[in-house]
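# Below are the sequence and a predicted model for it; my questions follow.
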Amino acid sequence: MAKVMLIDKDLSQGNMLAEMIKQTHHEVVLVHSVAEAVGIFKREPIDLVVLDIVPEADAALTVAGVRKGVDDVLQRKIPLLVVAKSFSESAFLLERGDVDVLVEVPTHADQLKQMVEQYVGCKVK
């Protein structure tokens, strides 16, 4: 079973996204900060990171922190899927290469399932 880390400061929205991911039969690790995520990277293998940057004032800094934390600890690149308030406002994250997939809110279950399938590499039910 693939393990997906979800980083979301908003507890209610984070729980909603976690439930959507669990429906794809993946294990979910829900954290609420980049620092907490980096601590878990040191202890557990993670196959995909989903980062909700909707409430972030500086999305680029948050994404860079996650990418650096993952790369420094795991010594490998893992897919980073970012949930953003506006695709047009956040598209620069794709251009910088820090983000593999950018999804605009609201994230629908089918859309999220497709992204997890593509980046974790298994068919979900």
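Now that the structure is in, tell me what you want to look at.

# Every contact and neighbour count from this point should use C-alpha atoms.
OK.

# What residues of the helix or strand containing residue 39 count as buried?
Residue 39 is located in helix 34-41, with elements delineated by DSSP states H and E. Neighbour counts over helix 34-41 (16 or more other C-alpha atoms under 10 Å) mark 34, 37, 38, 40, 41 as buried.

# My read is that the first one contacts residue 66, right?
Yes - look at residue 34 against residue 66 with C-alpha atoms under 8 Å: they come within range, at 6.0 Å.

# can you point me to the longest helix in the protein?
Longest helix in the chain, counting residues (DSSP state H): helix 59-74.

# could you give the angle of the helix holding residue 39 to helix 59-74?
Helix 34-41 and helix 59-74 are oriented at 20 degrees to each other (axes from the mean of the first three to the mean of the last three C-alpha atoms, to 10 degrees).

# ok, second structure coming up, stack it against the first:
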Amino acid sequence: MQKILMIEDDLELAEILTEYLEQFEFEVITEDDPFKAVSILKLEPFDLVILDLTLPGMDGLEVCEAIRERQDIPIIISSARSDVTDKIKALELGADDYLPKPYDPRELEARIHSVLRRYEAKSEEKAESKSDFKCDKSTMTISYKGRNIDLTNAEFGILSYMISKQGLVVSREDLIHNVNAINEDSSNKSIDVMVGRIRNKLGDKSLIESVRGVGYKLLK
């Protein structure tokens, strides 16, 4: 489940958007205090920020700048301010998209997925440039140190997701929700069996580390 921080002082709107986005397996945390929101981002991992510009005590453009100085995280501006100067400034400061209010929640959901896809592709490129793994999703092939690995569709999905998160812990739930070839009713045991097969095919079982009670980590 991907985690979103919504920095928005209109709590009624935030509640409506939260209820809508939760249908798409997003966890949404709302904060109306911009200073506290910036602090939360330093302490907790989030996948995306939805940022209003008109906030108490600190302008949203300042919040955008403060976030971008510290983190490479997707930022979508959600604002009723219609001045094109604000939009240009926000994009110059590092915002990834600008959605003027009012808007249909369906458009926000579509833009969230679009921005997250771009970031995922960018992170995969960075990971692969430093990795012995090469993943080609167009042909569904993965190689390790130049050797192609013979994988089933589910095994390809698991290993390609692990490559995109290389060096990070991946839970079994992450795999179930992010690998299309895995049935949502799959048990932890069936996931473990598939990971075991991938280890054997890689020829080096130490490449995938088990993290007790959580999941797995593909080592760098």
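Here it is on my side, so go on. Bear in mind the structure is a predicted one, so any value in this text is a computation, not a measurement.

# Show residues contacting the longest helix of the first structure.
34, 37-38, 41-42, 51, 53, 56, 76-78, 80, 90, 93, 98-99 (C-alpha atoms under 8 Å, 6 or more residues apart in numbering).

# Kindly report the same for stretch 99-119 of the second structure.
By C-alpha under 8 Å, 6+ apart, stretch 99-119 of the second structure touches 17, 20-21, 47-48, 74, 76-82, 96-97.

# Buried only: go through the residues you listed for me.
Buried members of those, counted by 16+ other C-alpha under 10 Å: 17, 20, 21, 47, 48, 74, 76, 77, 78, 79, 96, 97.

# what sits against residue 135 of the second structure?
Here residue 135 of the second structure is in contact with 128, 141, 142, 143, 160 (C-alpha under 8 Å, 6+ apart).

# Farthest pair within these?
Among the contacts of residue 135 of the second structure, the pair separated by the greatest distance (C-alpha to C-alpha) is 128 and 141, at 13.6 Å.

# Looking at the buried ones among the contacts of stretch 99-119 of the second structure, which is nearest residue 199 of the second structure?
Of those, the one sitting nearest to residue 199 of the second structure (C-alpha to C-alpha) turns out to be residue 47, at 28.7 Å.

# Skip the chain neighbours and tell me the closest residue to that closest one.
In space, and not counting its chain neighbours, residue 47 of the second structure is closest to residue 3: 5.3 Å by C-alpha to C-alpha, 6 or more residues apart in numbering.

# In terms of helices and strands, where is that neighbour?
Counting by DSSP H and E, residue 3 of the second structure is part of strand 2-7.

# So for residue 208 of the second structure, what's the nearest residue that isn't a sequence neighbour?
In space, residue 208 of the second structure is closest to residue 218, 4.6 Å off (C-alpha to C-alpha, 6+ apart).

# quick one, helices of the first structure?
Using DSSP H, helices in the first structure cover 11-22, 34-41, 59-74, 87-90, 92-96, 109-120.

# Throw those helices into TSV and include distance to residue 28 of the first structure, thanks.
Putting the helices of the first structure into TSV (distance: least, C-alpha to C-alpha, whole Å) gives the following:
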stretch	distance to residue 28 of the first structure
helix 11-22	6
helix 34-41	12
helix 59-74	17
helix 87-90	25
helix 92-96	24
helix 109-120	12
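
# In contact with the equivalent of residue 101 of the first structure over in the second structure: list those residues for me.
With TM-score structural alignment as the criterion, the equivalent of residue 101 of the first structure in the second structure is residue 97. Contacts for residue 97 of the second structure (C-alpha under 8 Å, 6+ apart) come out as 75, 76, 77, 91, 111, 115.
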